[in-house]
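1. Below are the sequence and a predicted model; questions follow.
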Amino acid sequence: MNPHHHLDPSTLLSYAAGALTVEMAIVAATHLETCPHCRARVEEAECIGGQLIEHQQPGPGAPDEARRAVLREAMLRGLDDEPVAVSPPPRVAPYEADDRLPAPLHPYFGTSYRALKWRWMAPGVHCIRAAGTPTGTLLMLKIGPGRSMPVHSHGGTELTQILRGAYHDALGHFAPGDVADLDSDVEHQPVTVPGVACICVSALDAPLRFPGWLAQRLQPLFKL
């Protein structure tokens, strides 16, 4: 598996620093399981961060917030440079191997696709909400083939990892292993490809925004 859509550098940096919310970190870890490119960038961020903490600390009088801002900016610049040569160990791609869900999802959704207990959400759309996540929304979606989702933007950040099937939108084609790392500037309308349902896992830290009146009316029911 060779994903074409990756985590944003700022997301990778936050993951390496342990600064993502639980829900975002779960989706990021799911992507990292099968993406050697992003695993290498996380290792770069950890390496750069260690060097910066050791060699580029601001003066002792600088406030903590300013110190963190300087370190973060320098780390992002480092991630924009040529990647460090890293040879991460090979991983088994869980998306296309038997019935196994990716390991980071096991505590929240179980280990098996066949054992998932989907709940109807809308015609052709089913979901499962993870219980016990503390700061935002974590859910799995199963969207029937050839379905158009409502046009929407995001009140905050959304991370969506494709597990099975695929969809396309204005940002491109998203297939198994790809991640959509979206912020409040993005408005899109995912359309699933024909032939097979699209299964994905998403983390949201704020409600979606729907321009259409019908979707707005239904939003409290869907709790998205």
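-> Sure, I can see it. Numbers count the residues shown, from 1 in each chain.

2. going forward, measure contacts and count neighbours with C-alpha atoms only.
-> Noted.

3. which residues in this structure form helices?
-> Taking DSSP state H as the criterion, the chain contains helices spanning 9-16, 22-34, 36-55, 64-80, 106-109, 213-222.

4. separation between the nearest residue to K142 once chain neighbours are set aside and A180?
-> Setting aside the residues directly before and after it, K142 is nearest to I199 in space (C-alpha to C-alpha, 6 or more residues apart in numbering), at 4.5 Å. Distance of I199 to A180, given as C-alpha to C-alpha, to the nearest Å: 13 Å.

5. what do you get for M75?
-> 22 Å.

6. for P3, same thing?
-> 11 Å.

7. Looking at I199 and A180 now, which is surrounded by more residues?
-> Ranked by neighbour count (other C-alpha atoms under 10 Å), I199 and A180 place I199 first, with 23 against 18.

8. ok, S112 - contacts?
-> Listed by C-alpha atoms under 8 Å, 6 or more residues apart in numbering, the contact partners of S112 are D99, R100, L101.

9. pretty sure the last one contacts T111?
-> What it means is L101. Yes - between L101 and T111 a contact is recorded at 5.1 Å, counting by C-alpha atoms under 8 Å.

10. Okay, one more to line up with it:
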Amino acid sequence: MSPRHHLDPATVLGFAAGSLGPEMSVVASAHMESCGHCRQQLRLAERIGGLLLDQQACPVPGKDTQAALRQAMVDKLDRIPAPRGEQGLPMVGASSARDDVDRLPTALQPHFGSSYRSLKWNWMAPGVHCIRAPGLPSLIMMKIAPGKSLPMHSHGNSELTQILQGAYDDALGHFAPGDAADLGEDVEHQPVTTPGVACICVCALDAPLVFRGWIARKLQKVLNL
């Protein structure tokens, strides 16, 4: 699994700082289990955070303080050796997930259980089923039938989606297993699932979706999306 769509740098920084909401953190963790690129970015963000704390403790005097801080961080990062044997390797638990196609990513198991076969889907709309995580209603796992076109929509704020099985296409490209769709309120799209296999994904919302069609807007009140 080699993801082509990754977490936004702001999401990685928020994850490193512990400032993401719980739903977003779960989905980000699920993505990082299969994405060596985003794990590497996380390590970099954590180091930068540590360097910023060091610089706050030892401020640099003078008018060019900000430039000096940036250069000091670059110099220190250049001297930090790259992690050995980590790039491209899964985190603990991801290798077993690859060996067992029925096993959910480790980050999702406390909220949805350990396997796909044990999931108890609830009907949402024709061809669309979902499960809301207990205690985290904005953390939603969805199963969308093959060849299904979802309503055109944008986002009240942010949406973070991790593709688990199947795939979909929209104006942003092709999203396959391992890919993350890290979307802001400026994105409007209409996912269409690819033929053959149902698309299963997990998503986190920090604001309701914004639907263009009036029928979808009516259903939104019932579906609580």
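-> Yep, that arrived. All values reported here derive from a predicted model rather than from experimental measurement.

11. Is P150 of structure 1 in contact with F210, as I believe?
-> Yes - assessed by C-alpha under 8 Å, P150 of structure 1 is found in contact with F210 at 7.4 Å.

12. Neighbour count: those two, which is higher?
-> Counting neighbours by other C-alpha under 10 Å for P150 of structure 1 and for F210 shows that F210 has the greater number, 18 against 15.

13. What sits closest to the more buried one if chain neighbours are left out?
-> Excluding the flanking residues, the one nearest F210 of structure 1 by C-alpha to C-alpha, 6+ apart is H152, at 4.6 Å.

14. quick one: the one you found and T34 of structure 1, what's the gap?
-> Taking C-alpha to C-alpha, one finds H152 of structure 1 at 28 Å from T34 of structure 1.

15. now do L159 of structure 1
-> From L159 of structure 1 to T34 of structure 1 the distance is 16 Å (C-alpha to C-alpha).

16. Same check on G49 of structure 1?
-> G49 of structure 1 sits 24 Å away from T34 of structure 1, taking C-alpha to C-alpha as the criterion.

17. which residues touch the spatially most central residue of structure 1?
-> Nearest to the geometric centre of structure 1 sits L159, at 3.0 Å (C-alpha atoms, centre = their mean). By C-alpha under 8 Å, 6+ apart, the contact set of L159 of structure 1 is M24, V27, A28, V179, A180, D181, L182, S202, A203, L204.

18. now do 10 Å
-> L159 of structure 1 sits next to 7, 11, 23-28, 31, 138, 179-183, 201-205 when contact means C-alpha atoms under 10 Å, 6 or more residues apart in numbering.

19. before we move on, the earlier item: could you check which of H152 and T34 of structure 1 has the larger neighbour count?
-> Using other C-alpha under 10 Å, the more surrounded residue of H152 of structure 1 and T34 is T34, with 23 against 17.

20. That one and R77 of structure 1, how far apart?
-> Distance, T34 of structure 1 to R77 of structure 1, by C-alpha to C-alpha: 25 Å.

21. higher neighbour count, L101 and T111 of structure 1?
-> Counted by other C-alpha under 10 Å, L101 of structure 1 and T111 do not tie: L101 has more neighbours, with 22 against 17.

22. which residues sit in contact with the alignment partner in structure 2 of the more buried one?
-> Alignment note (TM-score structural alignment): L101 of structure 1 maps to L104 of structure 2. For L104 of structure 2, the contact set (C-alpha under 10 Å, 6+ apart) comprises 30, 93-94, 96-98, 112-117, 164.

23. Who wins on neighbours among those?
-> Greatest neighbour count in those, by other C-alpha under 10 Å, goes to A30: 25 neighbours.

24. Just to check, that one is in contact with P110?
-> No - contact criterion C-alpha atoms under 10 Å: A30 of structure 2 and P110 do not qualify, at 11.9 Å.

25. re the thing from before, please produce TSV containing the helices of structure 1, extended by distance to V193 of structure 1.
-> Formatted as TSV, the helices of structure 1 follow (distance: least, C-alpha to C-alpha, whole Å):
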stretch	distance to V193 of structure 1
helix 9-16	28
helix 22-34	21
helix 36-55	26
helix 64-80	33
helix 106-109	25
helix 213-222	22
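
26. for these, which one ends up most surrounded?
-> Mean neighbour count (mean count of other C-alpha atoms under 10 Å) peaks for helix 22-34 among these, with a mean of 22.

27. With structure 2 overlaid, report how far that helix is off on average.
-> After superposition onto structure 2, helix 22-34 of structure 1 sits on average 0.2 Å from its aligned residues (mean C-alpha distance after the TM-score superposition for structure 1).
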